[in-house]
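**Q** Attaching a predicted model along with its sequence, questions to come.
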Amino acid sequence: MDSVNRGRHSSSAFAAEDDEWYPKQESTPRPAGPHRAVRKRDYLLRFSKAFMGFLGAVLLWYTAVLTRPGQILDAFTMEAAGVWDGQLWGVDEVVLFLVSTKMIVIVAILVVIITFWRQRWELGLRALAVMLLTIGVVQLLKRYVFWRPAFGVTYALPNSYPSGHTAAAAAVSVAAVMVVARRWRSFTAFLGAIWVSTVGTATVINAWHRPSDVLGAVMIAGAFGLLFTPLEASRGRTWGDLRMQHFLGVVGWAFFILGLVSSVLVAMMIWNQFGFSGSEVLVAQIFRQAHAGGAVVHLAHLAGLSLILGLVSLVLRSVDKLVQ
């Protein structure tokens, strides 16, 4: 028995030595340091941008639709762009014809095919959700939530804010940026910026929508894109892809700031002419001045186009940047 007890004590001693020399490998918790902080910061930035998109759409509606100066500037910019109607060899009409229910269905099918090929079903569902929510919410806001008071600035027309055509084009572009391979995201965002800007500008030239309608639709599409696009870390971004992303940022901010400055200058120039006019002559005055040419008309062209191109580029770039 003593030998057995000695054996047991010795074995326990060796076990103690083993435990001392080879400690148990306990599962260490994930570090709560830089990695966690960066992820929380990324999510906070993402949702903050989405909130700013929705808030910006509401503030733009209040400024451009619910105030008399906003309606004057918006209407004048649209009438000034109408000078190009019929001078673009029908390109603008073809672009507007392409934005239809058939196009949305075709893009939805392409999204399903791409996500099936990449085996990213969840990403495909997110992209489809962005398309459906953007188009549905824009129609809901335009028909049942937002309204347009009659200040005598234009003829009595129902509310057109935000633009349904631009919303469809922007939603399709955001969905495309979401589902393509990572090395093609920035190039897809670049093509999407050209496409959405062309559609938005065509609606203004053909007097389907005012510039504010286009900008509001782009902000709503971008907000849904930021909400549903997943945050991903990737090594698949190529040098050329990242350079394109940087280019979109530079172009976007440059045109957006140029558009803001031009809009302020146009507002200052036309306020002296239209600010105190009676509602019965204001519509005719705006139309006559917008089609008379001159520096203020060219500046209005620059303001509208720059704001649309700048905002679209920044919105699509923000969705693209969610994959680092």
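**A** That came through fine.
**Q** alpha carbons only for contacts and neighbour counts from here, please
**A** Noted.
**Q** got a list of contacts for stretch 227-234?
**A** Surrounding stretch 227-234, the residues in contact under the criterion CA atoms under 8 Å, 6 or more residues apart in numbering are 42-43, 46-47, 50, 123, 126-127, 129-130, 178, 182, 319, 322-324.
**Q** which of these tops the neighbour count?
**A** For those, neighbours were counted using other CA atoms under 10 Å, and residue 178 has the most, 30 neighbours in all.
**Q** and residue 96, what does it touch?
**A** Residue 96 makes contact with 165, 199, 202-203, according to CA under 8 Å, 6+ apart.
**Q** Which residue is the nearest non-sequential neighbour of residue 77?
**A** Nearest in space to residue 77, with sequence neighbours left out and distances taken as CA to CA, 6 or more residues apart in numbering, is residue 300 at 5.3 Å.
**Q** Isn't the one you found up against residue 262?
**A** Yes: the criterion here is CA atoms under 8 Å, and residue 300 meets it with residue 262 at 7.1 Å.
**Q** Show me where the stretch 1-150 of the chain has its helices.
**A** Using DSSP state H, counting those that start in this stretch, the helices found in the stretch 1-150 of the chain span residues 2-21, 34-64, 68-81, 91-98, 101-118, 121-140.
**Q** distance of the residue nearest to residue 77 from residue 269?
**A** Distance check for residue 300 against residue 269: by CA to CA, to the nearest Å, it reads 10 Å.
**Q** Give me the more crowded residue out of these two.
**A** residue 300 (27 against 13).
**Q** Now do the contacts for that one.
**A** When contacts are counted by CA under 8 Å, 6+ apart, residue 300 is found next to 76-77, 80-81, 262-263, 266.
**Q** That one is in what secondary structure piece?
**A** Secondary structure here is read from DSSP states H and E; on that basis residue 300 sits in helix 295-320.
**Q** List the buried residues in that helix.
**A** Neighbour-count burial for helix 295-320, counted by 16 or more other CA atoms under 10 Å, picks out 296-320.
**Q** can you list the contacts of residue 96 in JSON lines and add distance to residue 245 and neighbour count?
**A** Listed next are the contacts of residue 96 as JSON lines, based on distance: CA to CA, whole Å; neighbours: other CA atoms under 10 Å:
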{"residue": "165", "distance to residue 245": "26", "neighbour count": "26"}
{"residue": "199", "distance to residue 245": "22", "neighbour count": "27"}
{"residue": "202", "distance to residue 245": "26", "neighbour count": "26"}
{"residue": "203", "distance to residue 245": "27", "neighbour count": "26"}
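**Q** try it against this one:
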Amino acid sequence: MSFPPAPARPVSARSVIRPLVTVVFLWTCVGIATYISLMTMTGQSLDDEALAQAKADRNNFFPWIFLAAAQHVPELVSIAAAVLALVWTIRTRRWIPAVVGLGMILGANFTTQFLKRVLLDKPDFGIQLIVHNSFPSGHTTATATILVTLLLVAPPHLRAKTATWGWVLAAITGMLTVLNGWHRPSDAAAALLIVGGWGVLAVLAIRLADAALARPGARPTDVYRRVRDKMGAHRENLQQREERGDSAYIPPTGSQQRQHGQPSQSHPYQSGIGQPGPRGPGNPRFSTHGPAAASYADAPYSNAPNPQAQQQYPPAGYQQNPYAQYGRPGYGYRAAVRPRKGTVIALLVLAIGLAVAVALMPSLAVAGTWAGRANVIAGYLGIAAAAALSWRSVARWLRSLS
């Protein structure tokens, strides 16, 4: 069963401003995480204690083979996602999302490295386990950007599953950077939020590119064909001028007929030539009585003056899109948004609640204590919440694309 291609959704000011508001919200969360985890003593202590507890749990609860495999999980996930994205791009020929995804990868990784190495400086309060600044995480950013690119090039009917697996794998990658001792929890959470903002910008860029290419003659092949035809017509005109001489003049075809009041061949029903112009009693073809009026009323979907040019609408063979129930008519399949809003809210509430409870405890959350384990669990939940929020934001705006 084949369906007519879905037209590009028109781009309005609202459809541009709303994704930008989502980007501002995600990156505002990055700024809040930056201030709490870097500029306050409480945030630094909670972050470093979570890292110390993760290292202690790594040696006590996980076998060596798991720890050896955890060192290579980010690379393996990145390679698998990149290969699958390449396969989907070739099969579905979604070249624009692939190119935009590459730009998103470069932009997100540049943003992470610029923040870490140039813009941000972690003040020393005397409680740091790692002296240099590791905020945000480069390992998490690299893997998460490839997973978002996979979501961009995924076929519409696989976007929900791709979004679900994407945010889960991104969250696991961020947790493993903490378990391996590479980063603190806030480093991974901020990296995921940065990637989420760039992902929303990528969706906006895809929408604008689709709208631009949907205009008549805007595709590169159409532009090339138009330029080629114009150049061919110019060469033919020059050849004709050389054959007849520069001073020769040939009047346009049909101009003498129009001067004598006769209808031209290309416009047999032109106003003022062979037929009365306006519709009404003066024009027998458009009169309100007689067989002409009856034949004209039989084609209510066309206003062409020539009855032979009228066509029935909808055209023969057209079938209603069965996926139109998921969105507005004509915009193709709209996958469900994953992860759900309830998942994002639950993870955020648990992470913030545990972190606040640990911060208000009178004793320190040192490694091995109940407070220390609650602290590292809060860090893991925060990473999962950042991944769920970022992937939901990207999937929400990607849903409107066919």
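**A** Good, I have the coordinates. Quick caveat: nothing in here was measured; it's all calculated off a predicted structure.
**Q** Residue 149 of the first structure contacts residue 68, correct?
**A** No: if you go by CA under 8 Å, residue 149 of the first structure and residue 68 don't touch, sitting 9.1 Å apart.
**Q** quick one: which helix or strand includes the residue nearest the centre of the first structure?
**A** When the first structure is reduced to its mean C-alpha position, the nearest residue by CA atoms, centre = their mean turns out to be residue 222, at 2.5 Å. Under the assignment given by DSSP H and E, the secondary-structure element containing residue 222 of the first structure is helix 211-228.
**Q** Translate residue 151 of the first structure into the numbering of the second structure.
**A** When the second structure is aligned by TM-score structural alignment, residue 151 of the first structure is paired with residue 125.
**Q** List the contacts of that match.
**A** Contacts of residue 125 of the second structure by CA under 8 Å, 6+ apart are residue 41.
**Q** what about the aligned partner of residue 65 of the first structure in the second structure, how many neighbours?
**A** Alignment note (TM-score structural alignment): residue 65 of the first structure maps to residue 38 of the second structure. Here the number of neighbours of residue 38 of the second structure (other CA under 10 Å) works out to 23.
**Q** How about residue 38 of the second structure, nearest residue that isn't a chain neighbour?
**A** With CA to CA, 6+ apart, the residue lying closest to residue 38 of the second structure is residue 122, at 5.5 Å.
**Q** swap in residue 199 of the second structure?
**A** Closest residue in space to residue 199 of the second structure, ignoring its immediate chain neighbours: residue 394 at 5.8 Å, by CA to CA, 6+ apart.
**Q** residue in the first structure matching that neighbour?
**A** Under the alignment (TM-score structural alignment), residue 394 of the second structure pairs with residue 319 in the first structure.
**Q** Who are the contact partners of that match?
**A** Taking CA under 8 Å, 6+ apart as the contact definition, residue 319 of the first structure lies against 174, 177-178, 222, 225-226, 229.
**Q** Tabulate these in CSV, adding columns for distance to residue 108 of the first structure.
**A** CSV is the format used below for the contacts of residue 319 of the first structure (distance: CA to CA, whole Å):
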residue, distance to residue 108 of the first structure
174, 12
177, 13
178, 12
222, 18
225, 15
226, 19
229, 16
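**Q** From these, pick the one nearest residue 14 of the first structure.
**A** Proximity to residue 14 of the first structure was ranked across the contacts of residue 319 of the first structure by CA to CA; first place goes to residue 229, at 56.3 Å.
**Q** gap between the closest one and residue 178 of the first structure?
**A** The gap separating residue 229 of the first structure from residue 178 of the first structure is 6 Å, by CA to CA.
**Q** which neighbours do the two share?
**A** Common neighbours of residue 229 of the first structure and residue 178, using CA under 8 Å, 6+ apart, are 123, 127, 319.
**Q** can I get those in TSV with distance to residue 188 of the first structure?
**A** Written out in TSV, the entries for these read as follows (distance: CA to CA, whole Å):
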residue	distance to residue 188 of the first structure
123	16
127	14
319	11
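**Q** corresponding residue for residue 90 of the second structure in the first structure?
**A** Residue correspondence, TM-score structural alignment: residue 90 of the second structure in this structure matches residue 116 in the first structure.
**Q** on that earlier part again, ok, the match of residue 65 of the first structure to residue 361 of the second structure distance?
**A** Look at residue 38 of the second structure and residue 361 of the second structure: by CA to CA, they are 21 Å apart.
**Q** likewise residue 374 of the second structure?
**A** To residue 361 of the second structure, residue 374 of the second structure is 11 Å away according to CA to CA.
**Q** go on, residue 13 of the second structure?
**A** Using CA to CA, one gets 49 Å for the distance from residue 13 of the second structure to residue 361 of the second structure.
**Q** How about residue 167 of the second structure?
**A** When residue 167 of the second structure is compared with residue 361 of the second structure (using CA to CA), they lie 32 Å apart.
**Q** how about residue 59 of the first structure, what does it touch?
**A** For residue 59 of the first structure, no residue meets the contact criterion (CA under 8 Å, 6+ apart).
**Q** Same check on residue 309 of the first structure?
**A** 193-194, 197, 252, 255-256.
**Q** Please identify which pair of these lies farthest apart.
**A** By the measure CA to CA, these have their two most distant members at 194 and 256, which lie 14.7 Å apart.
**Q** So which of those two has more stuff around it?
**A** Set side by side, residue 194 of the first structure and residue 256 show more neighbours around residue 256, with 24 against 15, by other CA under 10 Å.
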